Structures are given as structure tokens and as C-alpha cells.
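Novice: The following block contains a protein sequence and its predicted model.
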Amino acid sequence: MLRVIDTFVPPDALIAGRVRAGPLEGLVMHMYPHALDMAIGRHEPLVVDLIRRHLSEGDLAFDIGANVGYFTLLMARCVGTSGHVVAFEPDPLVGEHLRRNVARNQGHIAASIDAVTMAIAGSSGTRPFMPGSRLSRGKLGSESGPVTVSAMTLGDAVDRYGSPRLIKFDVEGAESEVLEGALESLATLDSTIIIEAHSQRLEQRCLRLLRESGFHCERLLQPGTKETYILATK
């Protein structure tokens, strides 16, 4: 069924639908036709489990590289009425879908959510951005790109919004840059951090930076895939 939908729907188009099962059951989201695992509650079960285990009522959470907001909304359900979620998405178009999904479900999600169109990077300012062939694959450029986006460091985000209980980031290859730009903050943060590692080299750099900042790290594999994650705790 998913292959049929992918054939007839443009790959960068989103479709609106109700989530039928899983952690976001009952919510309505704009979702990618190639990622209908969101609608049936099977999207990245490892990350879902980690978020549920490490967030509680009243917590602050950062969703860095939030995309259309699946994990943003999950975090909001976990932190409840007294909690707060800040979702960062650098791609202006994807950020619009994120804000739409947050607004559409505000009546069903009691937590406060800030959807911020901004990159978390190694330095603050502006950065070139390379949109991907699919909306979920855009990434920061090093020198040039068709789009320029605003960026702040993780330390700046902590200064602005507070120290989060949980940070999840999926930044398409910029993961070690984000950590390198926040070493002073990492040394004092008592956060749980979930990172998707996009290469073995980046994974090793992230592990080194986190351990040097006092974190205990576990390497985790998404079931049924080759996707690897780092879970860092103090």
C-alpha cells in the first residue's frame, strides 16, 4: 500500500490524516506519503520509547531538527500541562508544516509548544541551507546554499529557554558541530540527549565530545534498520 501511495503522490507532498494508533493516536497531522508509519504508530519506535522513558510531567524538552513535529507532539504529550517543548526546524517550508501540525493539535495537547524556524549549529548567526530532494533531508551547508537560515548554538538555546530535561536531535550530519559549539554548556547540563548519528565517523566524534563533557553514552540500533543512535545521560 505504501508503495502505491508513493507512486502517485509527489515525494515532497504532504497528506493530512488522523494518526490511527501509537503514541499520537487521535491527532491529525500533515505527513509524508513515504512515512505513513507515523499514521499507524510505528515511526522510529526506539526514539519513541526513549522519549517516553526520560520525560515526565512538567519537564522542558528540545526537539532539534523537529521536521513536521511527530516527536514534538509526543514530547508535549509526555510533559503535560505544566511542561514546555521547544521545536527547532531550519527549513522554512518544513517549519511551516511543523507550525501547522502544532496549531492543528493545540486543543488536544495541553503543553506549551514553541515552534522555532531556526537551526541549532556550531555558531550563531546565519547559515546556508541545502533543502533535500525530500523535505526530510535538508541540511546545513558549509559555504553556500540556495537558502539562508538563522542559527543559534545549543548554549544560546539553553540561555533563552532554560535547561532541558531531554534534548533529541536529528541534524543530518551536523551533530558533532552542534556539540562542538556547546562544550561549555554541555559540561554543566544535566540533560538526557538522544542523537541520530549519520555516519560512523560522526558517531565516534560525538561519543568523544559527550564523554569528555561528563556523559555516560550508549550506542543503540533502531530495530530492523541500520540507523544508530547515541543515548547520553549524566
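Specialist: Received, thanks. Treat the numbers as computed from the prediction; the structure is a model and nothing was measured.

Novice: only C-alpha atoms for contact and neighbour calcs from this point on.
Specialist: Fine.

Novice: so Leu179 makes contact with Cys206?
Specialist: Yes. The criterion here is CA atoms under 8 Å, and Leu179 meets it with Cys206 at 7.2 Å.

Novice: what are the ranges of the helices in this structure?
Specialist: Applying DSSP state H to the chain gives helices spanning 2-8, 45-54, 70-79, 92-104, 154-161, 175-180, 183-188, 200-212.

Novice: which other helices and strands contact the fifth one?
Specialist: By that I understand helix 154-161. Secondary-structure packing of helix 154-161 (3 or more CA pairs under 8 Å, 6 or more residues apart in numbering; DSSP states H and E): helix 183-188.

Novice: okay, now the one to match up with it:
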Amino acid sequence: MIEAASYGAYAPKGIVRFLIDWTRSLPDTWLARRAVILVRRFVMRRLDGAPVDIEAWGVRMRVRPYNNICEKRVLFTPQTFDAAELAILAADIREGYVFIDVGANVGAYSLFVASRAGPSARILAVEPQPEIYDRLTFNIRLNAFPTIKAIDCAVAEKTGEVTLFLDPNNAGESSLKVVSCGGATPIRVAARTLLDLIQGEGYERVDAIKLDVEGAEDLIIEPYLAKAPSRLFPRLLILENGLARWQIDLARLLENKGYVLKAKTRQNLVFERACGETLDG
């Protein structure tokens, strides 16, 4: 479980604080990335397994950067953490923004949107791993964001119970498909469909969905687009790039539903759908 000590108890100090601040000032270049790797190793040895209290994008977070790539990036380089994706989201935010964060991890995307969307937003942060879910809810409480609702379940093609495979080297990586790393740990978790989740919250529309489920995005999106009314098709759809692992041509399916590829980054594909689009083919 996440430590119950008040925020600030694990604030970095001395040389550790100096080096973290330094990595956060660097541009996104090859040379800077190499420098960050070297500094990161030194800092994590000095931290010796302790959590770290930080701020990123104006929100408070407590992170454990040792076996979670997401937390490592948020700690050392928030300025380059999915920068294009977050910029697109920030530009899209409007009154009453509805954002669904599937595979929320420790809450980076949800917290970012909440910090900018105001009190009328509705944000659903979905995370199936019990330990990571604890970290997510802790970070939400740190910021007292009433606009975020966290749900501890997997999102799958059908409601019920599923096997989730956990990567032992990256606590933030779990999938309904066997992960590439040997020694993946299977656990059984409750699952709901994306449509069931959204309709259960009573949403009349969805502005944006971020879906990061380690190659199982096709298993979730295909049935959703087949069954959801077009008013629940998100304007923005941010998908982890699983082109090599998807079992269908998901990009073509999205194109048939009125989406165009807005951005392609190292990690993700961002699709946008024109307002008022009603294609059903």
C-alpha cells in the first residue's frame, strides 16, 4: 500500500532535488535522453526504494519510480511525458469536459485534465491493478479533485471476470493479452465493457478517451464502436500504438467511423472525429 504519511514527507532534498530539477529542465533530444538515463540511475540509488513527493503540471503526486515506467517519466521528465498528446487534450478542453482514462496507472492523464478542465468536468479513471489503483486514488486525494472518479476494474470485450497479465519489470504494464516479458504474473480481476462503464455513469456524450491497455485496445474499441450510439463516440481517441499486436485493422475501422489520424508519437496514436459525424459503416 502507498505510505500514509502526509504530502511532503518524501520531498526530494539536496543533490537528489537538484538533479531531478535539472532533468526536468532538459529538452527532448537524444543527448538529453542519454543524460537523463545516467542521472536517473544515480538518483534512484540514493532514493533507496522510498517514494517521492513531487509536483507535475501543477498537481501533486506521490510516485514510486522503481518498477513503473510511467512514474519514472513523471518524476524525471514531465516536460516530455506524452507532450503532444497532452497538448492536444489541453486545447480540446471545454466546459463540462468528459474524459475517460482507461489504464489510468497512477493518474497522470486524469490529473492533468482535472487541473485544467474546471469543476464542471467529469473524469473517469479506470485501473485494474490493486497496487497501482491504490497509488491512483492516493494521488487523486492529494489534489482533492471531485471531478475524478476512480474505478478498479479491467475494461474488456465483455463484462465478467478476466485474467490480467502483469509485467514483473513494469508495474504499470498489464494486459488482457500475454505481455512480452517472460514471467508475467496472471491475476483474476473484474471486467466491464467500455460501453457498460460509460452508460453506467449516465454520460450523454464523451469528449475524449485515452486507452492504454498494452495491445488489447482492439478488443475494447471494436465492440464499443459496434454497439455504442454515435453520440457516445469520443471526439478524441488516444490509443497506445498497438499496430503490431492488434488482431484487426483498427485504424481502418476508426476511419470508417469518421476518424482521422491527428497525431502519431513514439507511444500513441491520436484520432479525431469531426463534430456531428454520424457515419455508421
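Specialist: Alright, I've got the coordinates. Here the structure is a predicted model, which means the values were calculated and not measured.

Novice: thinking again about what came up before, as TSV, the helices of structure 1 with mean neighbour count would be great.
Specialist: Formatted as TSV, the helices of structure 1 follow (neighbours: other CA atoms under 10 Å):
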stretch	mean neighbour count
helix 2-8	11
helix 45-54	16
helix 70-79	25
helix 92-104	19
helix 154-161	17
helix 175-180	22
helix 183-188	16
helix 200-212	16
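
Novice: mind putting those helices in JSON lines, distance to Tyr32 of structure 1 included?
Specialist: Listed next are these as JSON lines, based on distance: least, CA to CA, whole Å:
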{"stretch": "helix 2-8", "distance to Tyr32 of structure 1": "9"}
{"stretch": "helix 45-54", "distance to Tyr32 of structure 1": "17"}
{"stretch": "helix 70-79", "distance to Tyr32 of structure 1": "11"}
{"stretch": "helix 92-104", "distance to Tyr32 of structure 1": "11"}
{"stretch": "helix 154-161", "distance to Tyr32 of structure 1": "28"}
{"stretch": "helix 175-180", "distance to Tyr32 of structure 1": "24"}
{"stretch": "helix 183-188", "distance to Tyr32 of structure 1": "34"}
{"stretch": "helix 200-212", "distance to Tyr32 of structure 1": "27"}
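
Novice: Would you mind saying which of those lies nearest Ala35 of structure 1?
Specialist: Judged by CA to CA, the one of those that comes nearest to Ala35 of structure 1 is helix 2-8, at 8.2 Å.

Novice: any idea which residue sits dead centre in structure 2?
Specialist: The centroid of structure 2 falls nearest to Ala104 when counting by CA atoms, centre = their mean (3.9 Å).

Novice: and the gap between the counterpart of that residue in structure 1 and Ser124 of structure 1?
Specialist: Counting by TM-score structural alignment, Ala104 of structure 2 lines up with Ala66 in structure 1. Going from Ala66 of structure 1 to Ser124 of structure 1 by CA to CA, to the nearest Å gives 19 Å.

Novice: do Glu218 of structure 1 as well
Specialist: For Glu218 of structure 1, the distance to Ser124 of structure 1 - CA to CA - is 29 Å.

Novice: Ile5 of structure 1 too?
Specialist: Separation of Ile5 of structure 1 from Ser124 of structure 1 (CA to CA): 40 Å.

Novice: Ile113 of structure 1 too?
Specialist: Distance, Ile113 of structure 1 to Ser124 of structure 1, using CA to CA: 22 Å.
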